[in-house]
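**Q** From the sequence below, what's the structure:
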Amino acid sequence: MSEAVAIIPARGGSKGILRKNLQRVGGVPLVARAVDAARRCPAIDRVVVTTDDADIAAVAAEWGAEIVERPADLSGDEAGSESALLHALDVLEARRVDAGIVAFLQATSPFLDVDALTTAVQLVRSRRRDSVFSAVETYGFLWRKGGGGAAEAINHDADVRPRRQDRDPHHLETGGFYVLRASGLRAARHRFFGSIGIVEVDPRTAIEIDTLQELETARAVAGLIDRAPDGHGAAIAADAVVTDFDGVHTDDRVRVDQDGIESVAVSRSDGMGVSLLRAAGIPFLILSTEANPVVAARGRKLGVEVRQGAADKAAVLRDWAKGRGIPLSRIAYLGNDVNDLSCLEIVGWPVAVPDAHPLVLSAARVVLDRPGGSGAVRDLAERVLAGRSPATPAGAPRQVHERAADAASDHPTAPLEAS
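**A** Presented below is the predicted three-dimensional model:
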């Protein structure tokens, strides 16, 4: 039987947002989110990204996509998506791939509904429809500006205001996905042909990113939309763990006694988590901007490497990863405040404690349940260990955001470490 192939056009150029397809939402590049959605769809047999950009190709390949190199004449601002789809079909045909159905996915729609995509593919495969697109139901009264700027009613009579229950809904394309019979696409050279069907999606997911404001909105709501329905998620497939100290190993508070001596609290549960990671051979680094000796003391207690006094944390992280031969995409970094953003933005697994700064929460791919100083590091450790279990697939996650189970902890006291 012919294959259902997801094709994701993702060119490198973009006028509205620089390097748009590599921008992160929920801690994951947009092109990777599209690849992940396609791979999670049981009706899709193959996932292809067509791009003119080497960086996009590298990210897409890492997430499990097959790459089609898109020629320059099909990558400009004037080139239509259909031209990229048809070129990809020609390349796949040369690779002896029998693509009977094309699922055209837009990387700029970060919250693709996998269940709806599955339904759309089934509609085309069963031959009930030739072309299917994602849409949201709307009862809105639509208007347009006519001559001289005067308003003109489009889908209703201006002098009639029927109740919602007395009206038929209209449907608005989301731009998220289009599922097409490949032979019909080749003949029509357009995404709409033959018997056209609609698959409704949740309006919350109908965000299409063309502007910086839309990107900011998507980042703000990602934690709510991405979260697994049962409140829990898949394991973290990381090869190394790097954490901030204050607000992560501690509860971000300072205790001062009558002699002016300051101290912070840490968790024995976190210590056990680090011990388990070490036993599994997983590299662990504490990376702090401050030079207070408590960081080194805690590192010695845990038996892990410490880099502190780091003015440029991202540069130190890059150097450490390079020295160990670990790709940044395979590192889990746990942070809580704005000085962690530079690290969160370059690793494959940006992780935040639940009481982190809003910008950190927005940048995170995983938000833990346990706060700093109360089992957050243990929580992360257990997820990374689960990610290395033979029962857990390596690579891209089943859910982009995750919530952790509770972990008990206690709070012995250690000297101060500034944030």
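**Q** contacts and neighbour counts: CA atoms only from here.
**A** Noted.
**Q** these two touch, right, L317 and Y333?
**A** No: counting by C-alpha atoms under 8 Å, L317 stays clear of Y333, with 9.6 Å between them.
**Q** Second input sequence below; structure requested for side-by-side comparison:
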Amino acid sequence: MTKPICFIGARGGSKGVPRKNIRLLAGKPLIAYAIESSIKSNIFSHVVVSTEDKEIARIAEKFGAEVPFLRPKKLATSSAGMAEVIIHGLKKLFSMGYDFDTFVSRDCTVPFIRNKDVAGSIRLLNQKKCNAVFGVYRQHLNPYFNMMELDSSGFLKLVKEKGKRPASRQTAPIVYQLNGLFTYKTEKFFKYGKPLLPNALPYEIPAETGLMIDTEFEFQLAEMIVKKKILKLD
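**A** As a prediction, this is how the structure comes out:
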């Protein structure tokens, strides 16, 4: 069995936090955390970054990633789907002679994913009859209990209603938050051509390691975590 590859997508544009993927987090570009962690794990045959941005490519290579191609700019817009980005990347890699039947898609805006959870997701994928394994954590914001949306008249209603509203969050159905860890069987990804494959299993991780940086506040929070060494990142 061939080793899996790690696939990291990182475009140059970012609306929430400008140039987020290469902004310094405690003195190191954000993307470097995912790259260095993945290389250190010895899980992967290759750690590959897909980007259209030459500066991101240069920084990714500096920290040890491979950037064997530049992504077309049409796949680097805010409207471009991750499925198209991954399919393009996988096809390019196969055309270049890369050999793998499993891959892990890591989001570089989720810098604290632990390698033991990456390895666990791969192990689960190989042990169970499933197409993919998604890193998740249990979410305290619950659509059955405390998440609301507007109805057609502009009034608040629960996102999901299941008869009587649960008496407490603890008694509501369990829901999961996706984060930046997606482990796939390559043939199944090509078959369905979308990130959320059917017959996917959850792999629970600690909520704090799934912090996703989409806002300035989350960036500051991540910086505090690194500087104060709140998490053990190995």
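**Q** For the residue in structure 2 sticking out farthest from the centre, give me its contacts.
**A** Distance to the chain centre peaks in structure 2 at S153, reaching 35.7 Å (criterion: C-alpha atoms, centre = their mean). If a contact means C-alpha atoms under 8 Å, 6 or more residues apart in numbering, then S153 of structure 2 has no contacts.
**Q** Aligned against structure 1, show me the partner of it.
**A** Structural correspondence for S153 of structure 2 with respect to structure 1 (TM-score structural alignment): G148.
**Q** for that match, helix, strand, or coil?
**A** helix (DSSP: H, G, I helix; E, B strand; the rest coil).
**Q** Return the distance of it relative to L215 of structure 1.
**A** Note on G148 of structure 1: its distance to L215 of structure 1, by C-alpha to C-alpha, to the nearest Å, is 33 Å.
**Q** And G12 of structure 1, by the same measure?
**A** 17 Å.
**Q** residue ranges for the strands of structure 2, please.
**A** With strands called from DSSP state E, structure 2 shows them at 5-9, 24-25, 28-29, 46-50, 102-107, 132-138, 148-150, 156-158, 176-185, 200-204.
**Q** next one: the fifth one to chain centre, how far?
**A** Same thing as strand 102-107 of structure 2. Strand 102-107 of structure 2 sits 8 Å away from the centroid of its parent chain (C-alpha atoms, centre = their mean, to the nearest Å).
**Q** In structure 1, which residues correspond to that strand?
**A** Under TM-score structural alignment, the match for strand 102-107 of structure 2 is residues 101-106.
**Q** Contacts for that stretch, please.
**A** 2-9, 34, 85, 121, 124-125, 175-182.
**Q** now do 7 Å
**A** For stretch 101-106 of structure 1, the surrounding residues in contact (C-alpha atoms under 7 Å, 6 or more residues apart in numbering) are 3-9, 34, 175-182.
**Q** same check, this time on stretch 212-229 of structure 2
**A** If you take C-alpha under 7 Å, 6+ apart as the criterion, stretch 212-229 of structure 2 is touched by G16, V17, L25, A26, T109, V110, N179, L231.
**Q** Look up how far M96 of structure 2 lies from the alignment partner in structure 2 of V201 of structure 1.
**A** V201 of structure 1 maps onto I205 of structure 2 when the alignment is built from TM-score structural alignment. To M96 of structure 2, I205 of structure 2 is 34 Å away according to C-alpha to C-alpha.
**Q** Neighbour count for these two, which is higher?
**A** Shown here are I205 of structure 2 and M96; by other C-alpha atoms under 10 Å, I205 has more neighbours (22 against 11).
**Q** wait, what's in contact with that one?
**A** D117, G135, V136, Y137.
**Q** Please produce CSV containing those, extended by neighbour count.
**A** Formatted as CSV, the contacts of I205 of structure 2 follow (neighbours: other C-alpha atoms under 10 Å):
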residue, neighbour count
D117, 17
G135, 24
V136, 22
Y137, 20
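**Q** which pair in those residues spans the largest distance?
**A** Farthest apart among these by C-alpha to C-alpha are D117 and Y137. That separation is 11.7 Å.
**Q** and of the contacts of stretch 101-106 of structure 1, the nearest to P415 of structure 1?
**A** Closest approach between those and P415 of structure 1, by C-alpha to C-alpha: A34, at 45.9 Å.
**Q** Hmm, A107 and that closest one touching each other?
**A** Yes: between A34 of structure 1 and A107 there is a contact under C-alpha atoms under 7 Å: 5.2 Å.
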